[in-house]
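1. the following block contains a protein sequence and its predicted model.
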Amino acid sequence: MDIVTAIILGIVEGVTEFLPVSSTGHLILATELLGFRAEDWAIFNIAIQPGAILAIVALYWRTFLAVAKGLLSWEANSVAFVRNLLLAFFPAVILGLAFGDQIDALLENAVVVAWALIAGGIAILIVERLAKTDNVLGISGVSIGQSIKIGLVQCIAMIPGVSRSGATIMGAMSFGIDRRTAADFSFFLALPTLSGATVLQLYKHRDMVTAGDLELIAIGALVSFVVALIVVKAFMAVVTRYGFGPFAWYRIVAGSAALVWLKTR
């Protein structure tokens, strides 16, 4: 049963990590739906994130290679690319280290997830309607100030159900960045952010992780990798044609249904 659960949660992680719907929130709700206590699978849910991260590396390997080559010659666009991602990453590091215990407690609260899904859906609809964006010409074209502000907005996603990708994409659009660049920035920012969160959680709870847990984590990560490969491509196609509205309405419906279920179970 643990293997089946690991596969199911791996699918949920792969589908939701890069969509503005909150992967952590969905993993918490999925765990509850499967009849397990969310706190028992909290470490697992974070530890399988590298699978989804590797999907971004596989899909954008040419970009990573170009940036690496550019850094060797200190090419301006490559330096700006890395600088912007690091600036956006640091606020999460500071708050994660300062409030780690409080964040861990929220990972056990499915009701918080449900309300956050609804609130996030409403926020997406507002940003989609009101945001005025310009063509920024890629991540290297994002300003230092915009990068820092995106990093600050990303910290809101420490509340499960908010959505890291949703916060960063909507935040970037609110700061005048076009939809495509905002999505790309969110994808690439996931690498240091999710990697850091995974390393921190595994280190903090290293005494609780067994060899069997590592096997389940490997299975979940592999499944999330394969699923994320498919989902990221489909996501960009949907966003290009329909915007983020469908995800906003999904969040509102899913959060409302989760609240009803949590109250009546």
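-> Structure received.
2. use CA for all of it now, contacts and neighbours both
-> OK.
3. give the contact list for the residue nearest to Ile11 when sequence neighbours are not counted.
-> With Cα to Cα, 6 or more residues apart in numbering as the criterion, Ile11 has its nearest non-adjacent residue at 5.4 Å, and that residue is Ser224. With contact taken as Cα atoms under 8 Å, 6 or more residues apart in numbering, Ser224 is in contact with Gly10, Ile11, Val12, Glu13, Gly14, Val15, Ile48, Gln49, Gly51, Ala52.
4. in helices, which of these appear?
-> Gly10, Ile11, Val12, Glu13, Gly14, Val15, Gln49, Gly51, Ala52 (DSSP state H).
5. and Asp40, how many neighbours?
-> Residues lying near Asp40 (other Cα atoms under 10 Å) number 11.
6. could you do Gly176 as well?
-> What Gly176 shows, counting by other Cα under 10 Å, is a neighbour count of 18.
7. one more: Val260?
-> Neighbour number of Val260 under other Cα under 10 Å is 11.
8. list of residues touching the helix or strand hosting Ala123?
-> According to DSSP states H and E, Ala123 maps onto helix 110-130. Contact with helix 110-130 is made by 21-22, 25, 28-29, 32, 38, 106, 159-163, 166, 170, 173-174, 243-245, 247-256, 258-259, 262, as judged by Cα under 8 Å, 6+ apart.
9. what's the spacing between the residue nearest to Arg37 when sequence neighbours are not counted and Gly100?
-> In space, and not counting its chain neighbours, Arg37 is closest to Thr31: 6.8 Å by Cα to Cα, 6+ apart. Per Cα to Cα, to the nearest Å, Thr31 is found 21 Å from Gly100.
10. what separates stretch 123-139 from the chain centre, distance-wise?
-> 18 Å (Cα atoms, centre = their mean, to the nearest Å).
11. ok, back up a step: ok, of the ones in helices among the contacts of Ser224, which one's closest to Ala80?
-> Ala52 (24.8 Å; Cα to Cα).
12. list the contacts for the closest one?
-> By Cα under 8 Å, 6+ apart, the neighbours of Ala52 are Glu13, Gly14, Glu17, Ala221, Ser224, Phe225, Ala228, Leu229.
13. still on that earlier bit, now what about the helix or strand just after the helix holding Ala123, what contacts it?
-> Next along the chain after helix 110-130, taking DSSP H and E as the criterion, comes helix 144-154. The contact list for helix 144-154 (Cα under 8 Å, 6+ apart) reads 84-85, 87-92, 164-165, 167-168, 171-172, 175.
14. list the ones among those residues that fall in helices.
-> Per DSSP H, the contacts of helix 144-154 map to helices at 84-85, 87-92, 164-165, 167-168, 171-172.
15. which of those are buried, as a PyMOL select command?
-> Only the buried entries of the ones in helices among the contacts of helix 144-154 go into this PyMOL selection, using 16 or more other Cα atoms under 10 Å:
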select buried, resi 84+85+87+88+89+90+91+92+164+165+167+168+171+172
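16. the structure to be compared is supplied as follows:
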Amino acid sequence: MDLIQTIIIAIVEGLTEFLPVSSTGHMIITQNLLGVQQGDPFVHAFTFIIQFGAILSVVCLYWKHFFQMRNEQEFQDKMQFYWRLIIGVLPAVVIGLAAKKSGLLDWLLDSVLVVAIMLVVGGIFMLFCDRIFNKGSEYNKVTVKRAFIIGCWQCLSVIPGTSRSMATIVGGMQQKLTRKNAAEFSFFLAVPTMAGATLLDLLDMFKEGTSWATSNNIMLLIVGCVIAFVVAMLAMKWFVGFLTKYGFKFFGWYRIVIGAIILILLLTGHSLSMVD
């Protein structure tokens, strides 16, 4: 990977991390379009690590939810908040570790076909999910039970192209949360989920040696994380308002169109790469 490829991929990650269109899927597609070598351990790690850069924007934008404890009541509220996040992330930890240990995750990350299929399938579902689940109430809050069930929905995102954001927001709506509350809990749950995925990838990379830790690769990771952080913060602010007002249909049609174009290209024997 070079600097230009890194900047483009990081912008794509920042724009799509909190949208229900699959940021991992879009990065895989972008990497193929740019001719980035697939199957490279550093490329796999880069895909996860810059997502954590985007996730840090949640902590910055919602820092009061994470850290403000001015009195005993707020301290108790924060402890309950953290407990719900722990419960919510447990299903993804179990499924994610199993997928990684089996080699399934690495195989999925190299498959553009899987991404295209899941973009279309998820897009079709999103055309109807507002009708199915749009019964949320402001009085319904995220309980421990709801957090766990939303966490189970999040496990679907182990398949690139599904979208962690879509899975968790739909899971929240299925649990009778409003779109806004479901989206915000999706943001919060992303923090421990992506922190864990990033840490796991870094540990795996160090176990295989430190030959990857060249000054160039470290610079690319830093640049990617910073750009993803800034772009994600802007995208997140826009997304909450858009989703609350318009729902999922726009994103559903977008997914279907993009996925269908990729499927047609693949099935007709065309390469996605724009680089010879």
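-> That came in fine, so what should we check first? A quick note: this is a predicted structure, and the numbers were derived from the prediction, not measured.
17. and Thr31 and Gly100 of the first structure? Which one has more around it.
-> Each of Thr31 of the first structure and Gly100 has its neighbours counted (other Cα under 10 Å); Thr31 has more, 23 against 16.
18. whichever helix or strand that one is part of against the second structure, how far on average?
-> Counting by DSSP H and E, the element that carries Thr31 of the first structure is helix 23-33. Once the two are superposed, helix 23-33 of the first structure sits an average of 0.4 Å from its aligned residues in the second structure (mean Cα distance after the TM-score superposition for the first structure).
19. tell me what that helix is packed against?
-> Using 3 or more Cα pairs under 8 Å, 6 or more residues apart in numbering; DSSP states H and E as the contact test, the elements touching helix 23-33 of the first structure are helix 2-16, helix 42-47, helix 110-130.
20. what stretch of the second structure does the helix holding Ala123 of the first structure fall on?
-> The alignment of helix 110-130 of the first structure onto the second structure (TM-score structural alignment) spans residues 112-132.
21. give the buried residues for the matching stretch.
-> For stretch 112-132 of the second structure, by 16+ other Cα under 10 Å, it's 112-124, 126-127, 129-130.
22. mean deviation of that stretch from the first structure?
-> Superposing on the first structure and averaging over aligned pairs (mean Cα distance after the TM-score superposition for the first structure), stretch 112-132 of the second structure comes out at 1.0 Å.
23. quick one: that stretch to chain centroid distance?
-> A distance of 15 Å separates the centroid of the chain from that of stretch 112-132 of the second structure, by Cα atoms, centre = their mean.
24. and Asp207 of the first structure, helix, strand or coil?
-> Here Asp207 of the first structure is coil, with the state taken from DSSP: H, G, I helix; E, B strand; the rest coil.
25. isn't Glu17 of the first structure right up against Val162?
-> No. Judged on Cα atoms under 8 Å, Glu17 of the first structure makes no contact with Val162 at a distance of 11.8 Å.
26. more neighbours: the two, which one.
-> Higher neighbour count among Glu17 of the first structure and Val162: Val162, with 30 against 27, using other Cα under 10 Å.
27. spatially nearest residue to that one, not counting backbone neighbours?
-> Ala116 (5.2 Å).
28. kindly report the same for Gly121 of the first structure.
-> Ala248 (4.0 Å).
29. mind telling me what element Pro160 of the first structure is part of?
-> Short version, using DSSP H and E: Pro160 of the first structure is in no helix or strand.
30. so what's it up against?
-> Ser22, Thr24, Gly25, Leu106, Leu107, Val112, Val113, Ala116 are the contacts of Pro160 of the first structure under Cα under 8 Å, 6+ apart.
31. the closest residue to Pro41 of the second structure other than its chain neighbours - how many residues pack around it?
-> Closest residue to Pro41 of the second structure apart from its sequence neighbours, by Cα to Cα, 6+ apart: Met205 at 7.7 Å. Number of residues near Met205 of the second structure (other Cα under 10 Å) recorded here: 17.
32. residue contacts, the residue nearest to Arg37 of the first structure?
-> Leu9, Arg37, Ala38, Trp41.
33. show me which of those residues is closest to Asp207 of the first structure.
-> Distances from Asp207 of the first structure to the contacts of Thr31 of the first structure, taken by Cα to Cα, are shortest for Trp41, at 15.1 Å.
34. Ser73 of the first structure versus the closest one, what's the distance?
-> For Trp41 of the first structure, the distance to Ser73 of the first structure - Cα to Cα - is 45 Å.
35. more crowded one of those two?
-> Shown here are Trp41 of the first structure and Ser73; by other Cα under 10 Å, Trp41 has more neighbours (20 against 10).
36. ok, the more buried one - contacts?
-> Thr31.
37. what's the answer for the one 4 residues further on, then?
-> Taking Cα under 8 Å, 6+ apart as the definition of contact, the neighbours of Asn45 of the first structure are Leu9, Glu13, Thr24, Leu27.
38. counterpart of it in the second structure?
-> In the second structure, Asn45 of the first structure lands on Thr47 (TM-score structural alignment).
39. what's the separation between that match and Thr193 of the second structure?
-> On the measure of Cα to Cα, Thr47 of the second structure and Thr193 of the second structure end up 14 Å apart.
40. kindly report the same for Ala232 of the second structure.
-> For Ala232 of the second structure relative to Thr193 of the second structure (Cα to Cα), the value is 16 Å.
41. between those two, which one's more packed in?
-> Legend: neighbour count by other Cα under 10 Å for Ala232 of the second structure and Thr193, higher for Ala232 (29 against 23).
42. the first structure: which residue goes with Asp201 of the second structure?
-> Match for Asp201 of the second structure (TM-score structural alignment): Gln201.
43. Ile3 of the first structure - how many residues pack around it?
-> 13.
44. one more: the one 4 residues further on?
-> Here the neighbour count serves as a burial measure; for Ile7 of the first structure (other Cα under 10 Å) it reads 20.
45. leaving out chain neighbours, which residue sits closest to it?
-> Gly220 (5.4 Å).
46. just confirm the one you found contacts Ala6, I think it does.
-> Yes. When contacts are counted by Cα under 8 Å, Gly220 of the first structure is listed as touching Ala6 (5.1 Å).
47. so for the two, which sits in the more crowded spot?
-> Higher neighbour count among Gly220 of the first structure and Ala6: Gly220, with 31 against 26, using other Cα under 10 Å.
48. secondary structure class for that one?
-> helix.
49. map it across to the second structure for me.
-> Matched across to the second structure, Gly220 of the first structure falls on Gly224, judged by TM-score structural alignment.
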